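Engineer: Pasting a predicted model and its sequence here:
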Amino acid sequence: MPNNVHIAPVDKGAAVQKTTRKRFNVLLLVFITVVINYMDRTNISVAASALSDELSLTSVQMGLVFSAFGWTYSILQIPGGIAVDVVKTRILYPFILIAWSLATLIQGVISSFSALIGCRMAIGVFEAPSYPCNNKIITSWFPESERASAIAVYTSGQFIGLAFLMPVLAVIQNYFGWRGLFIISGIIGIAWAVVWYIFYRDPKDHPKISQQELDLLTVEAPLTTSAPKVKKITFDAAHFKLAFGHKKLWGIYIGQFCLGGTLMFFLTWFPTYLVEYRGLDFIKSGFLASVPFLAAFFGVLVSGFASDFLVRKGVSKEVSRKAPIIIGLMLTMSIVGANYTDDTFWIITFLSLAFFGNGLSSIAWVFVSLISPKKLVGLVGGCFNFIGGLSAVIVPIVIGWLVKDGDFKPALIFIASLALIGCCSYLFLVGKVEQIQTEK
């Protein structure tokens, strides 16, 4: 009768083996922040019809309103990227979140075209560092083998969030008016900023991260586990020359502009297209508008997880990382099919296929981590988003001008043409996927 069942070592071993997965909690924080970010960018598109009627705005003026966000957002991408490299994320993100949410809220109390433009510009100012910040967080918290999946998850926030929010925002406006829509959106963002500050930490500062998880991040993502951020990099002309001087970087910059063109159509003119140019009921259009966003959401997830799966199977980065983007851009060109039907089902089908393609291509941020010099992730991310952000300046204005005579067909041809240019950019400019090395 061996009574020596003294198996305490098993408990001890289990304790030693226990590891954490705090990086997925961080990913959830980023995901929800992206949903709020895009809610505050796009509630203007839901409010557009009622707002333009009350303020007597033309389609060209609405194009300027849609574009105003992009004026400051794109110009401040590079300073925003530098801020991400210098300012502690836990401080920077809640600050910009509160600031852009206040600007969103103020839109609900203004009554002039110029004030509306000013508010949209203010939102662009404070959202400018958000995506470089997201990329820095994911680069810090996820090993390279999981990074495309993580980027896919948080990027999907802009699609799945809006898929469910479009009907909700339409209902909110129906009950509280377009002013109430902006005020409620702003309050949500301010509340979330408090949540972010309470729960976010960098890996090395997180009180509950296990050594095993920290070791995993340290091996593949040394950016956050190293010493003082302020001394990490001193910016000079050589760094900017590097950021704007590489052909492969220009490949991803141009590609991001073209991706942004499709996205900006859906974030700005899409509800107006359904209501005013296709004659759909406002509430019904809110529900139909959610379908392409759901398609884009699935496109993002398919691309991210499939890309990481191929990487783990040893497939080259040229195939595993580029293929989803190129296939997605080719699918985006199908948007022109909506020009050749008046059937609502087929209109939504073509638009959904195009936005699925845009989602499939939206892991492009992974190229910032893969190609940019290790210490310039923030700067290159800022340049990348600066060029991409120019689509938010140019595309809404171009569409407003193209549709001023009441025909939306040229606008959809324009979006398809951008997708073709983006496809060629990744095929012929990006080249071999490898990190750019620097002397320092």
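Structural biologist: Received it, and whenever you're ready, just let me know what you need. Keep in mind that this is a model prediction, so the values were computed, not measured.
Engineer: For the rest of this, base every contact and every neighbour count on C-alpha atoms.
Structural biologist: Will do.
Engineer: measure residue 60 to residue 52 for me?
Structural biologist: 11 Å (C-alpha to C-alpha, to the nearest Å).
Engineer: for comparison:
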Amino acid sequence: MLFIVTAINVGDRATLSITGSALTEVLGINSVTLGYMFSAFAWAYVLGQLPGGWLLDKFGSVKVYGLSLFLWSTITVAQGMIGFFSVPVAIATLFVLRFLLGLIEAPVYPANSRIVAAWFPLQERGLATVIFNSSMYMSVVLLAPAMGFIAHRYGWEHVYWFMGGLGIVVSLIWFKLVKPPTEHPMVNSAELAYLRDGGAQVDMDKPKAKGAFVPRFSDLKVLLKSPMMWSIYLGKYCDTSLQYFFLTWFPVYLVKGRGLNIMEAGAIAAIPGICGLLGALCGGAVCDYLIRKGFSLSVARKIPLVCGMTMGATLVFCNFTESMWVVTILMSLAIFGKGVVAVDWTLVSDTSPKQITGMAGGLFNMFGNLSGIFTPIVIGYIVQSTGSFSGAMYVVAAHALVGALAFLSMGRLRRLELQRATV
């Protein structure tokens, strides 16, 4: 379910990138305005991370996640309605709806991390994490071509109605099937014991007794004082810059920079998407393999993170070829590396105090998604001022190399402890 719901989550974010070329004509907006539209999501997504993490720690992952899924799907449906308004109203409405989409989707990845920490022991957590994280690439493989076909055949509005309707249906299934380990009818006592012995936090969403620990935002000080965490946050920022390029400007790059139509762009984007999925599975498998072979947690995490970010920089070589097939190969290699880095979410459960994993995940995702504010806008200005995507490629590749250095400098990974008494 995490894989399916996260794929829908990423697909809903990508609706604007798929329909962006059509909307620039319908609404008469330029690349800079489109860049601000892309970033509207990230502004709210960043602002919602800490409150979203607090909600997860307070009310539990299952309830918050399910409600978020239903609400963001409703917002997606509403985006398809802007064509009924005048152009100025449509532009303002789209910006507001993208902002709301980011705010409501904010708890998703911290919730994913919490659920994996509850359901999987340490030695299985790497692969489990990249499975939900790799859904980004499955979304590109399956949903991007489908959205491209729908936009080409039926019109851009239908992309939003299709994705929003799909999410609403899945939200109903979520509330029926998803439960914490201690409440799931198919989990027996032996399985719970295995999870607990392996370090799984099975009681994470257990109702709190009176007088029990209540998370405070001040608890985040233990993370913000750690040099290890600042290296992690910088690495996540750079990693997310690559993600936002692929989710926002990549389809536009294929259409405007390489001359493809919207359906061809959706089909071509699926090829790197498959490579990203394979990279994610590879990164998780390598992590778990190294831990089973006795390597330290730090080494097991650093090898895929550093290698993956370095591979992400290969997209810069697209500036030196006119061949669409060479571009596809280079992008596939870069997204494979980006997929390998999907193990970075294991760092949250590796390092966070157990009592505030939701807020810690929110803080981690907040720093990462700051790049979602700047990257789309910077690329928009570069494209508008130069008429080319070459400068954008240099910017994204530089982020990849800085991210590799940041992950390399994390030092020894260890779980931090709260500085106040807990019950």
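Structural biologist: Nice, thanks for sending it over. The structure presented is a predicted model; accordingly, all values stated were derived computationally and were not measured.
Engineer: overall similarity of the pair, as a TM-score.
Structural biologist: The TM-score (TM-score structural alignment, normalised by the length of structure 2) is 0.94; 411 aligned residues with a C-alpha RMSD of 1.4 Å.
Engineer: about what we covered before: more crowded one of residue 60 and residue 52 of structure 1?
Structural biologist: Higher neighbour count among residue 60 of structure 1 and residue 52: residue 60, with 18 against 15, using other C-alpha atoms under 10 Å.
Engineer: Map the more buried one across to structure 2 for me.
Structural biologist: Aligned by TM-score structural alignment, residue 60 of structure 1 pairs with residue 32 of structure 2.
Engineer: so who does that match touch?
Structural biologist: Applying C-alpha atoms under 8 Å, 6 or more residues apart in numbering, we find residue 32 of structure 2 in contact with 377, 380, 381, 384.
Engineer: For the stretch 1-150 of structure 1, just list every one of the helices.
Structural biologist: Remark: helices assigned in the stretch 1-150 of structure 1 by DSSP state H, counting those that start in this stretch are 8-17, 22-55, 59-75, 77-86, 89-106, 113-127, 130-141, 144-199.
Engineer: Show me what whichever helix or strand residue 244 of structure 1 is part of is in contact with.
Structural biologist: For residue 244 of structure 1, the element it lies in under DSSP states H and E is helix 237-245. Contacts of helix 237-245 of structure 1 from elsewhere in the structure, counted by C-alpha under 8 Å, 6+ apart, are 249, 250, 376, 379, 380, 383.
Engineer: tell me the angle of that helix relative to helix 77-86?
Structural biologist: Computed with axes from the mean of the first three to the mean of the last three C-alpha atoms, to 10 degrees, the direction of helix 237-245 of structure 1 lies at 120 degrees from that of helix 77-86.
Engineer: Helix 237-245 of structure 1 vs structure 2, average distance?
Structural biologist: Average distance, helix 237-245 of structure 1 versus aligned residues of structure 2 after superposition (mean C-alpha distance after the TM-score superposition for structure 1): 2.4 Å.
Engineer: And residue 299 of structure 2, what's its match in structure 1?
Structural biologist: Alignment note (TM-score structural alignment): residue 299 of structure 2 maps to residue 319 of structure 1.
Engineer: Would you state the secondary structure element containing that match?
Structural biologist: Assessed by DSSP H and E, residue 319 of structure 1 sits inside helix 317-320.
Engineer: That helix vs structure 2, average distance?
Structural biologist: In this overlay with structure 2, the average offset of helix 317-320 of structure 1 from its partner residues is 1.5 Å by mean C-alpha distance after the TM-score superposition for structure 1.
Engineer: for that helix, packing partners?
Structural biologist: If you count contacts as 3 or more C-alpha pairs under 8 Å, 6 or more residues apart in numbering; DSSP states H and E, helix 317-320 of structure 1 packs onto helix 282-312.
Engineer: ranges for the strands of the stretch 251-400 of structure 1?
Structural biologist: Using DSSP state E, counting those that start in this stretch, the stretch 251-400 of structure 1 contains no strands.
Engineer: Distance of residue 95 of structure 2 relative to residue 75 of structure 2?
Structural biologist: From residue 95 of structure 2 across to residue 75 of structure 2, the span is 12 Å (C-alpha to C-alpha).
Engineer: likewise residue 309 of structure 2?
Structural biologist: As for residue 309 of structure 2, its distance to residue 75 of structure 2 is 33 Å (criterion: C-alpha to C-alpha).
Engineer: Please say which of the two ends up with more neighbours.
Structural biologist: The neighbour comparison of residue 309 of structure 2 against residue 75 (other C-alpha under 10 Å) goes to residue 309, with 32 against 19.
Engineer: Cool, thanks, talk later.
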